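Engineer: no sequence on this one, just coordinates:
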């Protein structure tokens, strides 16, 4: 099996992330005696600086972990809708969908609070120790990625004419930076440094310092800056200017939470995901549908079967998942229900959105998805969109996984708060997120806009156990594609006999048949996006089965990161995606 790089192996520690500087920061913390929790926090704060078009301090964070004396646990740092985010308010503004950019789309920013919470509760290092890398990169500068330059170029007119605080940060001298340029964010560096300085002045106690930093974020100087900024109207993807509804009280009343994961046994592993407030269990539903079938990765029959299973699982996501409802997850994963759904997988590509009826309950889809159920707009080969006045730009996500010599494994998928999400808050150096665009402005749906409830996120890290011990932590950017690319990675590894790097490097594919989670909620019935490295015979077979193929570049889909651990020998492994030429693993 061809690979672009070796699978890393060792026994000390491993970090895999979507940017080499974040992996280096995490590994440096491991080398200084820190554990996997310390490492992912250092990597996470670094990712906010080096990939600001893919995640930011004002974004979102789900992560999942396990280790000795640590049962598999989800940390949910996905902020909820503000108290003022009511359907009546948005409808009163003449909106049918929540804008994909701007202040109306902002939830309570959760990512930074989530990283601080994880460090306080499970790390060993002090705040200064893990923030030093992000502070240094923000103050001294980082090389601009080609994707970041493209994003800045796509929104440059918006920044110049409307989002002037963003222009001040990302358009030095009023122009888009050139390839090879470096980027600095001294305001964010100063914000992080202030968190450290004030926390250390308040108490010498490590945990006390972290709690002080959390308070500074949720009810101190950061929250005050956010509340003041959110009162100002800014242009959003509706084409109009709107103020936000987020307040200091919203930030002060929320903290990240620990939850039990949703699980399913497959291929000798117990696969752990976030709950159905996010899309995580859709991976479990796909695995359940495919369990027991004769699957041979790389064949047309394999691609067809996996795609048709994805259509069924994601249709259930549309009808049943969301924080505004009591999701019948046990029924959705019930073997009898799964068998009835598996029987719907036919020999040709299905063109409908077909949610099921678990325990006899009737599914309910948003009115906007009834009838044709699709609007073929945009570019289906890209990932998470957010829309500006000047046109559609594409954001994405980050991932970092870590494993240490003590048996801890962590997988985290931060996202949101992109530089193109909303204007930069000049006082603190970052924009708010736009996760609220995933909720519907229709009453009575599992994912209806509801104050205090989380919009259904696509962020979906994965942890796998064998015999109760963690053996895999992995994830990828990609919005609705996250749990499709993770599925093919896992099937390549478990059924195809590939090591972690081989499983990542193998050509992949995904469906865009079902509605996007992002504004403007596009769908492309029967469309299958597939890398050109598949044999022509496979592509022709899929076309004969009725799939509408979009053949993408050879190395264009997915940005998987993975770490592995053998619970018997203690040996560790890691691999990272070569696509986009920035994800790397580090370890020894």
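Structural biologist: Yep, that arrived. Model, not experiment: these values are computed from the prediction.
Engineer: Could you use CA atoms for every contact and neighbour count after this?
Structural biologist: OK.
Engineer: check contacts around the residue nearest the centre of the chain.
Structural biologist: Nearest to the geometric centre of the chain sits residue 459, at 3.2 Å (CA atoms, centre = their mean). If you count contacts by CA atoms under 8 Å, 6 or more residues apart in numbering, residue 459 has them with 61, 62, 278, 279, 280, 413, 414, 415, 477, 479, 482.
Engineer: outside of the helix or strand harbouring the first one, which residues touch it?
Structural biologist: In this structure, residue 61 sits in strand 61-67 according to DSSP states H and E. The list of residues contacting strand 61-67 from outside it, by CA under 8 Å, 6+ apart, reads 71-78, 110-111, 114, 261, 273-274, 406-415, 459-463, 469-470.
Engineer: ok, and here's another one to check against it:
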């Protein structure tokens, strides 16, 4: 079978990420004797440098890891909560806002990514902080050739940078122009930040003590001071007004990344592991739970219709039940009885309704705004063009904008990790002049309406779209995967996973590249997680190469179908390990022409 690239196979180590420099940096760490967790940290910091329009140190990262020999993967949560001063009373009552802005310091949660990477390195890595940071420092100091989307993103916010966010213009408009492919782009302020961090963290006590000192510098030292100063600067945001943020030194000092058990679902000998109901992760589990025992032929009209309609139901439940502000009834949402009832509501025609369920007899709670956009009372803005920022990656017409990152690593010992770093985009907030990177905007995913699972609540995590995956086969970790893509992440991952699970093994292992390359789709049927929170009821975007018969078949079933660019849907990365043979595999997304897998 033809694939855009081979499924890589070997026994030493495999890396897949959304940028080739991150992948190769991770591989260099493996070659230097590091393990998968050392490699992932190095890649994560390189992604901050080479994809600053997609993630940054003050963003967030959920991680799923499976140390060698374990049958119980863990989630490492690098999603920071809302600051203590981020209350509905302040945003709605005092400032008169109806939605959390899509940019600016009011949308900034407590940064979570840095501490999560540090905790991973301290607890599961073997390398020193300097050994993993040297790749990111090198690219920031000496330069890297920027990908096209980097400069294109800067161009979309050029006027804002030149008139309002001057500190961003100083970094991202060198010589008055956006970074151009074929040149070298440098961020000396970021390199200086990491060099100062290493200097202040140095001392006695060994590797772990040094990492903990680095965490303290971030929380309470010069980095914390600079982040708070930036939050206190009046900043133009998507509301059209300059606002100051709510982040304080106390918010930064009290945050720590944390470990927790994953949400899981067993399906046909597989166990899928995801982050819990504070994330989008259980949507993938619900989509699997909604599948019937017998599936239509893979890729057929009936197959895509079934998956799209199941996705609508799972995503409606996400709106009604997921969040960190209240208990998420995952046991009921994943139960056979609940999903049999939900499955029965899938008909031969496309649904145009937002239909959350009633797990355990509970009454669903949907925001007023979501109800309004579901009935067409407000305009739909799929790409956040009013915002100038955001993670939504593919519009209903197939154009790309914004996004996030992903990386997977497996090593010769069997350690495996999937991570989806995002937030802190260059287009989210002004660059902190002293640091070389901006604050994030993840609070835009919260609602300014009390009593909802996703209501803005001090000390609670916003319900993120970031959702890495790790799968076990007969209780053994065998597959790590994920994708950028905002609300589309678990839609694309479902199609990828089923392509892996339903097809016969190829060349002695799962055909990862074939599953990555398989034609994909997404629906904008549910409210977007990003400002201005729009939706398109009944709409589906498919890659045109899915076939004219499938496209017309879906239209015949009532779907509003857009046939987009043939290679527009999905940004998947994946690594795998066969526990019987020790053979490692990897694949990466050809779409966008920058994701890459490496290994041997």
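Structural biologist: Sure, I can see it. Here the structure is a predicted model, which means the values were calculated and not measured.
Engineer: Send over the TM-score of the superposed chains.
Structural biologist: Remark: TM-score between the superposed chains equals 0.97 [TM-score structural alignment, normalised by the length of structure 1]; 584 aligned residues with a CA RMSD of 1.6 Å.
Engineer: before we move on, the earlier item: out of the contacts of residue 459 of structure 1, name the ones that lie in helices.
Structural biologist: In this view, the contacts of residue 459 of structure 1 that belong to helices under DSSP state H are residue 482.
Engineer: Pull out the buried residues from the contacts of residue 459 of structure 1.
Structural biologist: 61, 62, 278, 279, 280, 413, 414, 415, 477, 479, 482 (16 or more other CA atoms under 10 Å).
Engineer: Tell me the one of these nearest residue 159 of structure 1?
Structural biologist: Nearest to residue 159 of structure 1, judged by CA to CA, of those is residue 415 at 21.2 Å.
Engineer: Pull up the gap between that closest one and residue 435 of structure 1, please.
Structural biologist: 9 Å (CA to CA, to the nearest Å).
Engineer: Mind listing the shared neighbours of the two?
Structural biologist: 59, 60.
Engineer: re the thing from before, how much does the strand holding residue 61 of structure 1 stray from structure 2?
Structural biologist: For strand 61-67 of structure 1, the mean deviation from structure 2 after alignment is 0.8 Å (mean CA distance after the TM-score superposition for structure 1).
Engineer: Give me the distance from that strand to the chain's centre.
Structural biologist: 13 Å (CA atoms, centre = their mean, to the nearest Å).
Engineer: Just give me the neighbour total for residue 124 of structure 1.
Structural biologist: When neighbours are defined as other CA atoms under 10 Å, residue 124 of structure 1 has 17 of them.
Engineer: Aligned to it, what sits in structure 2?
Structural biologist: Matched by TM-score structural alignment, residue 124 of structure 1 corresponds to residue 126 in structure 2.
Engineer: Kindly report the same for residue 93 of structure 1.
Structural biologist: Mapped onto structure 2 by TM-score structural alignment, residue 93 of structure 1 lines up with residue 95.
Engineer: ok, that match - how many residues close by?
Structural biologist: Neighbours of residue 95 of structure 2 (other CA under 10 Å): 11.
Engineer: ok, so what distance separates it from residue 233 of structure 2?
Structural biologist: Counting by CA to CA, the gap from residue 95 of structure 2 to residue 233 of structure 2 is 16 Å.
Engineer: cool, and residue 528 of structure 2?
Structural biologist: Relative to residue 233 of structure 2, and taking CA to CA, residue 528 of structure 2 is found at 29 Å.
Engineer: Neighbour count: the two, which is higher?
Structural biologist: More crowded of residue 528 of structure 2 and residue 233, by other CA under 10 Å: residue 528, with 25 against 15.
Engineer: Would you enumerate the residues in contact with that one?
Structural biologist: By CA under 8 Å, 6+ apart, residue 528 of structure 2 lies in contact with 382, 487, 534, 535.
Engineer: State the three-state secondary structure for the residue lying farthest from the centre of structure 2.
Structural biologist: In structure 2, counting by CA atoms, centre = their mean, residue 204 sits farthest out from the average C-alpha position, at 36.3 Å. Secondary structure assignment for residue 204 of structure 2 (DSSP: H, G, I helix; E, B strand; the rest coil): coil.
Engineer: From residue 100 of structure 2, how far off is it?
Structural biologist: From residue 204 of structure 2 over to residue 100 of structure 2 the distance is 44 Å, taken as CA to CA.
Engineer: Spit out the contact partners of residue 495 of structure 1.
Structural biologist: 295, 296, 297.
Engineer: Identify, by residue count, the longest helix of structure 1.
Structural biologist: helix 300-320.
Engineer: That one packs against which elements?
Structural biologist: Contact here means 3 or more CA pairs under 8 Å, 6 or more residues apart in numbering; DSSP states H and E; on that basis helix 300-320 of structure 1 packs against helix 281-290, strand 509-511, helix 536-544.
Engineer: Can you state the mean residue-to-residue distance of that helix versus structure 2?
Structural biologist: Average distance, helix 300-320 of structure 1 versus aligned residues of structure 2 after superposition (mean CA distance after the TM-score superposition for structure 1): 0.3 Å.
Engineer: got a list of contacts for that helix?
Structural biologist: With CA under 8 Å, 6+ apart, helix 300-320 of structure 1 has contacts from 279, 282, 285-286, 289-290, 295-297, 327-328, 341-342, 345-346, 349-350, 353-356, 363-365, 445-446, 484, 509-511, 513-514, 528, 538-539, 541-542.
Engineer: Tell me the helix or strand right after it.
Structural biologist: Taking DSSP H and E, what comes next after helix 300-320 of structure 1 is helix 329-332.
Engineer: which residues in structure 2 does that following helix align to?
Structural biologist: Using TM-score structural alignment, helix 329-332 of structure 1 pairs with 330-333 in structure 2.
Engineer: With structure 1 overlaid, how far apart is that stretch on average?
Structural biologist: Superposed on structure 1, stretch 330-333 of structure 2 shows a mean distance of 0.5 Å to its aligned residues (mean CA distance after the TM-score superposition for structure 1).
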